[in-house]
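> pasting the structure only:
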């Protein structure tokens, strides 16, 4: 990465990398956009981030890998598929020396979209079912 300042946009973030890495980052971005067209692009934790009713995923480039952050739930749901990569509680490292698994990224994003939409649906339903406190009026 060329710059150490926090980028203001995903475009600015991607511009800071060599051309070959830029191509990978743009393809990850477009993969996410296709699965989450309503998601908002933001920079969070100095990384490209997609948000839809909360954070969906983050991604970032490093010297030897692409970090993909699908939060713990994304990693738990795809344990088998990510087992061949180095991963942590909410992160996966896709080595730059290997083909990037865009199909897996697509599946994870699709899962996260459904998860966030379901959480929002449940919150909305919960708000509708809670009744306002009854007020007692005094009769004259």
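Now that the structure is in, tell me what you want to look at. In this text the structure is predicted, and so the values were computed from the model without any measurement.

> from now on I want contacts and neighbour counts done on CA atoms only, so please keep to that.
Fine.

> do a quick rundown of the strands in this structure.
Taking DSSP state E as the test, the strands found in the chain are 40-44, 47-51, 55-61, 65-69, 86-87, 91-95.

> got another one to weigh against that:
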């Protein structure tokens, strides 16, 4: 796998916008994050640890903060959002039902705090 920029360049335009938007929010929240890999996936990396990866899967877009605790930190905020699914370390959504920006910020900051911890 390549970089986040490579991932975005290869996406269908309908998927590129919501994925690029999430990466843009993450970069705003953690400007020191760099492109790299997390568990073999293109990701933003902070202090040598994966911060977040957002990728197109077969039936959804997956958000991977590399932390079940970070997902748990935003689970309540997503409870009333239809079409959003949560697993231990993953948030799934459809491009036409994106994650709210404030939830993305909270997710990224929860992971940042863990890395800094």
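Here it is on my side, so go on. Worth saying up front: this structure is predicted, and the values here are computed from it rather than measured.

> can you pull the TM-score for these?
TM-score for the superposed pair, counting by TM-score structural alignment, normalised by the length of structure 2: 0.82. Supporting figures: 112 aligned residues with a CA RMSD of 1.8 Å.

> in TSV, list the strands of structure 1 along with mean neighbour count and distance to residue 28 of structure 1.
Putting the strands of structure 1 into TSV (neighbours: other CA atoms under 10 Å; distance: least, CA to CA, whole Å) gives the following:
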stretch	mean neighbour count	distance to residue 28 of structure 1
strand 40-44	16	13
strand 47-51	23	10
strand 55-61	22	8
strand 65-69	20	10
strand 86-87	14	18
strand 91-95	21	12
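
> identify the residues contacting the residue nearest in space to the middle of structure 1.
Nearest to the mean C-alpha position of structure 1, by CA atoms, centre = their mean, lies residue 57 at 0.8 Å. Contacts for residue 57 of structure 1 (CA atoms under 8 Å, 6 or more residues apart in numbering) come out as 49-51, 68-71, 109, 112.

> one more pass at 10 Å, please.
If you count contacts by CA atoms under 10 Å, 6 or more residues apart in numbering, residue 57 of structure 1 has them with 32, 47-51, 68-71, 74, 90-91, 105, 108-109, 112-113.

> next: residue 66 of structure 1.
21, 24-25, 28, 59-60, 92-96, 100.

> thanks a lot, catch you later.
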